[in-house]
Each structure stands twice: as C-alpha cells, then as structure tokens.
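Asks: Give me the fold of what follows.
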Amino acid sequence: MHVLATLIQAENVYPDLSGVGGKETLLSIVGALLTFVLIVAVLMLIVSAIVWAVSSDHGNSHTAAKSKAGLLVAVGAAALAGAGVAWMNFLLNLGDTL
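Replies: Okay, the predicted model is just below:
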C-alpha cells in the first residue's frame, strides 16, 4: 500500500527561476515597468478628468468625448496592469496544485 501511495503522490510543478541569468535584474525591471505604467495611468486619469470637466463646462462636446475616452483608457490600463500580476500569481500557485 505504501508503494501505491508513493506512486500516486503528485509532484510540485513550479518554474525554475534559478535557471534564468540575471533574475534579480529582470525582476527589478519588471517591477519598475509596472510602477511606471501605474503612475502614467493615474496621471492620465487626472488629466483626462480635468479636461472632461473643463470642456463640458465650456460646451466643447468633441473634446469632452475624447477626454472621456482617455479616462476609460487610463482605467483600463491600470486594470490590465493589476490583472496581469494577479493572473501570473494565480498561475504560479496553480502549478503547485497540479
């Protein structure tokens, strides 16, 4: 019975990150890029909201529509950046359970 339990026992599946040369540098670059994307998305969100408010107040509907689209793009970019990290963590945790 002990041999059967040993054969059925699943092994952990996890990427071998030690095989990548310069792993620490790669992780710091990815972290810096993610920070840059989130900062630009927040700044774009603020600028688009201000332009939308001012252009709506002055009756410029074309600029208001463009700034509304910019606002939605900024929210989408921030959501995708955060979702990418969450998706990668989910897949890495899933690998341990397979």
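Asks: C-alpha only now, for contacts and for neighbours.
Replies: OK.
Asks: number of nearby residues for residue 75?
Replies: Burial of residue 75, expressed as a neighbour count using other C-alpha atoms under 10 Å, amounts to 16.
Asks: wait, what's in contact with it?
Replies: 41, 45 (C-alpha atoms under 8 Å, 6 or more residues apart in numbering).
Asks: at 7 Å instead, please
Replies: Listed by C-alpha atoms under 7 Å, 6 or more residues apart in numbering, residue 75 has no contact partners.
Asks: Let's compare: structure for the following, please.
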Amino acid sequence: MVPMNIDITPNDSGLPGISQLRTIVGAVMTVGLILSVLALIVSAIVWGFGSNSSNPHLASRGKVGVLVSCGAAVLCGAAVTLINFFWAVGQQV
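Replies: Presented below is the predicted three-dimensional model:
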C-alpha cells in the first residue's frame, strides 16, 4: 500500500489574530534593528576610548561589540529571507 499524498500549506486565515501577530513580529524586528544600531554606536565609542587610552582590553571589547552588533543587524534584516529559504528546502524533502 502506498500512503496518500498529503498536501498541507500554511494557512493565514485559520486562527484569529494572525495579522496582529504579523504586525507584532515586524515591530520586534524594527526594535532589534534599532538596538543593533545603538549597540554599534556604543561599541564604537568604547573601541575609540580604549584605543586612545592605551587600554587593549577595552579596545578589544569594543571591537567584539561592533562585530556582534553588525551580526545582530544582519540576522534581523535577513530573518524573513532565511526562514523562507529553509521553508523551501523543507518542502523539497
């Protein structure tokens, strides 16, 4: 016996509140991007202060902060694209 072909797709009208949830997720992404910019500014200030005060520990912390904030911004910006990519990969399995 061959199992039946089951075809289930996401349904954006199946539950109440889906459009509000989509709005909330968009707002959280915006907050994440704003916080990433704030972290970049603070980390750049720490990096500059550490470099000018001959404090290598503080300068390295600032460098790490700059990299982490840029990585967080990339993840926030690419979140939808990443999810869509892996959704498409999952559909081909």
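Asks: Drop the TM-score for these two in here.
Replies: TM-score for the superposed chains, counting by TM-score structural alignment, normalised by the length of the second structure: 0.78, backed by 87 aligned residues with a C-alpha RMSD of 2.2 Å.
Asks: What's residue 18 of the second structure aligned with over in the first structure?
Replies: Structural alignment (TM-score structural alignment) places residue 18 of the second structure against residue 23 in the first structure.
Asks: any idea how far the residue nearest to its match when sequence neighbours are not counted is from residue 96 of the first structure?
Replies: Counting by C-alpha to C-alpha, 6 or more residues apart in numbering, residue 17 is the residue found nearest to residue 23 of the first structure once chain neighbours are left out, at 7.2 Å. Residue 17 of the first structure sits 14 Å away from residue 96 of the first structure when distances are taken as C-alpha to C-alpha, to the nearest Å.
Asks: Please identify the helix or strand for the most centrally placed residue in the first structure.
Replies: Taking C-alpha atoms, centre = their mean, the centroid of the first structure lies closest to residue 81, which sits 2.2 Å from it. Counting by DSSP states H and E, the element that carries residue 81 of the first structure is helix 61-97.
Asks: And residue 11 of the second structure, by the same measure?
Replies: Following DSSP H and E, one finds residue 11 of the second structure outside all helices and strands.
Asks: And residue 8 of the second structure, by the same measure?
Replies: When the helices and strands are read off by DSSP H and E, none of them contains residue 8 of the second structure.
Asks: What's the local residue count around it?
Replies: Counted with other C-alpha under 10 Å, the burial measure for residue 8 of the second structure works out to 6 neighbours.
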